[in-house]
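> Starting from these lines, generate the structure:
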Amino acid sequence: MPATPFTIDDLKSILREGAGADEGVDLDGDILDAEFDALGYESLAMLETAGRIEREYGISLDEEIFADARTPRALIALVNEQLPAAQAV
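Have a look, this model is predicted:
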């Protein structure tokens, strides 16, 4: 389990590995406040993303709270909120 904070680069890697990248979206651009659906990631892709994050970081993401994290910035904050709890165990 990683001991460092979850970053935008971590998220981009998971998005690309799990669901790929829409041809019209530049994940290397400023995407922190773009909504996932505008980036081409629909609910199924986001479920895959959540599963990968949970496995790789040893955390559990509440489905309702995860669904409310509609931008990369919100999802990164959510994951980082869960990391200290997982690392303390």
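> Going by C-alpha atoms from here, please, whenever you check contacts or count neighbours.
OK.
> list the buried ones in the lengthiest helix in the chain?
Secondary structure of the chain per DSSP state H: the longest helix is helix 72-88. Buried residues in helix 72-88, counted by 16 or more other CA atoms under 10 Å: 72, 73, 74, 75, 76, 78, 79, 80, 82, 83.
> next up, for comparison:
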Amino acid sequence: MAQQMQLEDLTTVLRECAGESEHADLSERALDVSFTDLGYDSVAVLETTARVEREYGIALDDEAVSGAETLRAYLALVNEALAAVRAA
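Take a look at the predicted model:
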């Protein structure tokens, strides 16, 4: 199991699940830009979440996912879940 999800991992999954938005610069400059401003809607985030949960063996709270509006917040949420699994 992965120790931590990196930005590159998230952008790969996001692009594979939702395609590449013409507005999306998914580099480190985009860490604090909302998914909406990057061109991704809530369905794209839900599809990404389903795949992340399956591939990383974690469960993410739906409300927390809805509140993670940026790449940085989403990565923090995933990495907190990964840390909790490792600690268990």
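> just to revisit the earlier point, the longest helix of structure 1 vs structure 2, average offset?
Compared with structure 2 after fitting, helix 72-88 of structure 1 deviates on average by 1.1 Å (mean CA distance after the TM-score superposition for structure 1).
> outside of that helix, which residues touch it?
Contact with helix 72-88 of structure 1 is made by 3, 5-8, 11, 31-36, 57-61, 66, 69, as judged by CA atoms under 8 Å, 6 or more residues apart in numbering.
> Just the ones in helices from the residues you listed, please.
Per DSSP H, the contacts of helix 72-88 of structure 1 map to helices at 8, 11, 57, 66.
> Looking at those, which is nearest residue 24 of structure 1?
Minimum distance to residue 24 of structure 1 across those is 18.3 Å, recorded for residue 11 (CA to CA).
> how about the closest one, what's its match in structure 2?
In structure 2, the residue paired with residue 11 of structure 1 is residue 10, using TM-score structural alignment.
> Provide a list of residues in contact with that match.
Contacts for residue 10 of structure 2 (CA under 8 Å, 6+ apart) come out as residue 75.
> and if you look at the one 4 residues further on?
The contact partners of residue 14 of structure 2, by CA under 8 Å, 6+ apart, come to 20, 44, 45, 48.
> is it true that the last one touches residue 17?
If I follow you right, that is residue 48 of structure 2. Yes. Using CA atoms under 8 Å, residue 48 of structure 2 makes contact with residue 17 at a distance of 5.8 Å.
> Give me the more crowded residue out of those two.
Neighbour totals were compared for residue 48 of structure 2 and residue 17, and residue 48 leads with 21 against 18 (other CA atoms under 10 Å).
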